[in-house]
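K.L.:
could you look at this predicted model? Sequence included:
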Amino acid sequence: MPFDDDLPSSAPKDSSETSGLRRGLTNYGDKGFSLFLRKAFIKGSGYTDGALEKPVIGIASTGSAYNPCHGNMPQLVEALKRGIQHAGGLPMEFPTISIGESFSAPTSMYLRNLMSMDTEEMLRAQPMDAVVLIGGCDKTVPAQLMGAASAGIPAIQLITGSMLTGSHRGERVGACTDCRRYWGKFRAGEIDGVEIADVNSRLVASVGTCSVMGTASTMACIAEALGMTVPGCATPPAVTSDRMRIAEETGTCIVDMARQRRTIDKILTPAAFENAMRVLLAIGGSTNGIVHLTAIAGRMGLEVDLAALDRMSRETPVLVDLKPSGTQYMEDFHDAGGMTTLLRELKPLLNLEALTVTGRTLGEELERGEPAFNQNVVRPFLQPIYPQGGIAVLRGNLAPGGAIIKQSAADAGLMEHEGRAVVFENMEDLAARIDSDELDVTPEDVLVLKNIGPKGGPGMPEAGYIPIPQKLAKAGVKDIIRISDGRMSGTAFGTIVLHVTPEAAVGGPLAYVQNGDRIRLSLSNREISVLISDEEMRRRSEARPVVIPTGDRGYHKLFLQSVTQADTGVDFDFLQATTLNGAVPRT
């Protein structure tokens, strides 16, 4: 009987194991009626009984007029549906919120957890045997992976892809490292208003994510390293036929995942996270990548150990020649063989037995990949762009919970430095004084920005890329040490210490740094310290106790009540998985 809630005898009887339209039936006290009602309404869209008996594949669509990074969404969905239908599945597209990096206030990071909750709840609420998550812009991929990890069904990530590069007066340019470089020239008076307006129309040549190794490209590479995409998904530009073919292949793969019940917990294992950490270091990836990886791992009951990351960094060189650590762009990385080329260079350091969404191991996929060929984007292991991983972990009395520096995009001459603190209490203070001729600052000083962490921002804005004070920029200064409890864009560069933990807004040591304090940065010792005594730090904290920010209503209130620190992923505490005894195993 078509509306009998009994399944075939070979199928599991537990309601949590049912498939297709029978998954998650609304409880009216009569399962048969629930299925009858569901099928009646969906038939209003023209579906036949035959179509409705196929594996149901959800498509989490994140297209938005505010998100040009996802501007190719209609074409991706079309190709994806084609693959799903060819493999015998029923594609069901549905929307979730979309986060466009340049259009999200106060910061896209503030909304990442909301998007993860939206994704998780829609995966739970709607009947689907598996889901394809379409994302690309910085916070969308981690949000989707976090939500899918919590929901637990078979899932696969489809990346939207990077934009094409443009040309400005004969120079190849692309967002957003070149955005920052040209804006720095404009602030320093090296180019005029006419040229900055001209380059503004050249930096973004098509829809898609940033064309350098920013956070979007980093998360694309990490998703593939985790085994959460079909091979080759990370690098094809958004507007190419390669990207469309990847979408169709993704559709075929997800139907197989649904039939085999290849759930996300089989992919997101400790071995997979270790592989992703290796890749993050080898690509000179965004510092945001470690926050997002930590949050995704936390949804699986795993902890990313910063000490382990730093140990890996000492033995994993930067191999990919992309801005901001190198010179080239994502389309060049794709032409060089993409992740397959990189993973082969990293092969001795990888867990090759890690399972991927295809049902094959990472090692098996590398054997099936395109043969190696001569190229100049991915360097040989012994001829790296930078001898260690892109990210180093710092500790000291200024950051007892850790801090991060992107060493591959910093000034080597500033890596062992002691200087005078020039302190900004918050973003408003920074905006008011950074370009003042009265600002007491020299190139040897250390800029300190407080209260831009998870709670202080709120949402940990990318304001850690503190601009060079204008009077120094006009004097030709290109870099200065900068320290904050916030983040910076993966497209940014400079000697910048980020993610200082605990943040100032919750009473971390950063809150008590004063103008004129001496600060020491030592990369060799992995140290970031303020040179005052513990007694003086206690005296300052007692004299000016911190009032932790709270919210009045809605999501703002929930965020400030629940958000964790950078070292645990800036996720909500109630969304992180734990083991039975409450401990969280390390990766």
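P.N.:
Right, received. Where do you want to start?
K.L.:
for the rest of this, base every contact and every neighbour count on C-alpha atoms.
P.N.:
Will do.
K.L.:
let me know the next secondary structure element after the helix or strand where Leu76 lies.
P.N.:
Element membership for Leu76, per DSSP states H and E: helix 73-86. Scanning forward in sequence from helix 73-86 by DSSP H and E, the next helix or strand is strand 90-95.
K.L.:
list the buried ones in the next helix-or-strand element following that following strand?
P.N.:
Next in sequence after strand 90-95, counting helices and strands by DSSP H and E, comes helix 108-125. Under the neighbour-count criterion of 16 or more other C-alpha atoms under 10 Å, helix 108-125 has 108-120, 122-124 buried.
K.L.:
what helices and strands are in contact with helix 108-125?
P.N.:
helix 140-151 (3 or more C-alpha pairs under 8 Å, 6 or more residues apart in numbering; DSSP states H and E).
K.L.:
quick one, the helix holding Leu76 and strand 90-95 angle?
P.N.:
160 degrees (axes from the mean of the first three to the mean of the last three C-alpha atoms, to 10 degrees).
K.L.:
quick one: contacts for Cys179?
P.N.:
Residues near Cys179 by C-alpha atoms under 8 Å, 6 or more residues apart in numbering: 200, 203.
K.L.:
kindly recompute the last result at 10 Å.
P.N.:
Cys179 makes contacts with 173, 196, 199-200, 202-204, 491-492, as judged by C-alpha atoms under 10 Å, 6 or more residues apart in numbering.
K.L.:
second structure for comparison follows:
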Amino acid sequence: MTSSVPRAKMKAHDNKEDATMRSQGWYGGEGRDPFIHRAWMRRGVPDHAFDGRPQIAIANTASDLTPCNMHLNEVAEYVKQGVWEAGGVPVNLPVVSLGETLVKPTAMLWRNMAAMSIEEMLRANPIDAAVLLGGCDKTIPALLMGAASVDLPAVVVPGGPMLNGYFRGERSGCGTGVWQLSEEVRAGTLPAEEFERFDKQMVRSKGHCNTMGTASTMGLMAEALGMTIPGVAGTPAPDSRLLEAAHASGRLAVELAREQRTISQVITKESFHNAIIALAAIGGSTNAVVHLLAIAGRLGIDLTLEDFDRIGGAVPLLVNLQPSGSYLMEDLFRAGGFLAVLDQVTDLLDPDANTVLGQPLTSFLGGHTVWDRDVISLRENPLQDEAGIAVLRGNLAPRGAVIKPSAASPELLTHTGRAIVFDSIEDFHARIDDPDLDVDASSVLVLRGCGPKGYPGMPEVANTPLPPKLLREGVRDMVRISDGRMSGTAYGTVVLHVAPEAASPGSVLGLVQDGDLISLDVPNRKLELLVSAEELEARKPAYRLVSEFAKADRGWQQLYIEHVQGADTGADLDFLVGSSGSEVTRESH
């Protein structure tokens, strides 16, 4: 990673009125309405702010209740400086922010709502381009989904990861360390008091999770899609180079508005090809699958689960970061950054995929030094030969399920065991610690009722804790299967996003019973319930399962349950698929 960021080639502009600016539909011309729009926006803004200069919205997800994004107000100030310098007018636009660690029942329930609100605010206001400030897991996907639906010019500034965490003198990543150490507490090998003292060592600075979790992954995915200035994603939040990049992104947003280079001109099917390659090479979060499918859906791009396996299945793992490895995001940046990783797989990337700078992503590759080969492996010596997200099919998941082989135990990738079924996360918590639970290391833990409709919102609960009696025997991984998600910071042999979910009519997942044999065969992409079709035809979902499905009679939850699609298509709302553009059809006065 160099100390500077690529600059847009800024064209000379005389700053005279530009009638092509979308904002001139509000501010341009004479009469009552333009007068009202200008008058209410003055508040110390100079007269020439309304002469056709690009109006740049800073879609800002800063919130004290989204701790990972708390610093984005500072980032926004540097964006503003860049916008003014380039001749534009910056306007701060706070948008819905979702804090992954705080929001109940799950932030995923509101990703689509956040995207919808962002879309409507960008469309409703006099905005010519947007700078999208996100960090925590759902904020970058929601920003990209909403902005893609409006199809304005836009650029992403990821908020960046926090500094490395430590425990007992060794690196310990937020999220991953929690999963590891909490299991040691349950096993009786770590005192609870010592675990409690871990928090200040784990979260040492501003920024999002420092593992290759969903937040880090989606920041890098934004860059792989061409939506950041190349080289920016992965910059640690406390690093001054992030503020430099924010300034440059503000300047670039003005140029994007003048060029009218919209998101649909940047993100194409080829862009998703590159994102899938990158996702495998970095050992990224399985949640990226759901988010990329949803972003593609907003743009009307035909992206499927099969594309993830077809494109990324044979890509080597090159990044040695937790939860698939040993290091953290600060180390990745120090070792050469995301572009140094992409250098290793340039031949696999699509050379036509564009960036916000108007040049192909591959044009920024070549010559990026890997400074620490223990953090970033060279292509000829990968951490794993094939590390892409694996898509499984079979009678248990006819519409697909996913698993992250790089975070799984190799010996469990081919496994047959008897099912231990939990009909909700509450059922799981009530029984998993029972010493009389009929479970052994070969069992398959099945957690259902956690899909988009069933929960609702598809929570990150699939990486379930193991039974204490097995932990005491030294067991640290088991095959787990769920229609829910797991944190990108988590690890284990966990089959996720089973579709159709248990709450969907005809779901085989909803028919599994204790003792049924389940066969997992990741090399051959199979997930099978070893029960005859005749037996399954005679079964009905258990009352305990059905009684736990989400029920809502008002508000967002009702709208969500009625319209959410399956995980296999991105879990977006059916009426939000496809871009509807930026046109405002009614006058305001």
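P.N.:
Received it, and whenever you're ready, just let me know what you need. What you see is a predicted model; the values in this text were computed from it and never measured.
K.L.:
re the thing from before, buried only: go through the contacts of Cys179 of the first structure for me.
P.N.:
Applying 16+ other C-alpha under 10 Å to the contacts of Cys179 of the first structure flags 173, 199, 202-204, 491-492 as buried.
K.L.:
Ile267 of the first structure touches Gly227, doesn't it?
P.N.:
Yes. In this structure Ile267 of the first structure lies within contact range of Gly227 using C-alpha atoms under 10 Å: 6.3 Å.
K.L.:
have a look at the two and say which one is more surrounded.
P.N.:
Remark: of Ile267 of the first structure and Gly227, Gly227 carries more neighbours, 30 against 25, as counted by other C-alpha atoms under 10 Å.
K.L.:
grab the nearest non-local neighbour of the more buried one.
P.N.:
In this structure, Gly227 of the first structure finds its nearest non-sequential neighbour in Thr356, 4.1 Å apart by C-alpha to C-alpha, 6 or more residues apart in numbering.
K.L.:
give the contact list for Gln205 of the first structure.
P.N.:
For residue 205 of the first structure the amino acid is Ala, not Gln. Per C-alpha under 10 Å, 6+ apart, neighbours of Ala205 of the first structure: 163-167, 173-175, 211.
K.L.:
let's see 7 Å
P.N.:
163-166 (C-alpha atoms under 7 Å, 6 or more residues apart in numbering).
K.L.:
contacts for the longest helix anywhere in the second structure?
P.N.:
Criterion DSSP state H: the longest helix present in the second structure is helix 240-259. Here helix 240-259 of the second structure makes contact (C-alpha under 7 Å, 6+ apart) with 3, 5, 7-8, 10, 54, 56, 75, 78-83, 85-86, 88, 128-131, 153-155, 157, 232, 235.
K.L.:
now the angle from that helix to helix 72-85?
P.N.:
50 degrees.
K.L.:
now helix 240-259 of the second structure: buried residues?
P.N.:
Applying 16+ other C-alpha under 10 Å to helix 240-259 of the second structure flags 241-258 as buried.
K.L.:
what is in contact with Ile267 and Gly227 of the first structure at once?
P.N.:
By C-alpha under 7 Å, 6+ apart, the residues touching both Ile267 of the first structure and Gly227 are 355-357.
K.L.:
let's see if you can find the most crowded of these.
P.N.:
Val357 leads these on contacts (other C-alpha under 10 Å) with 29 neighbours.
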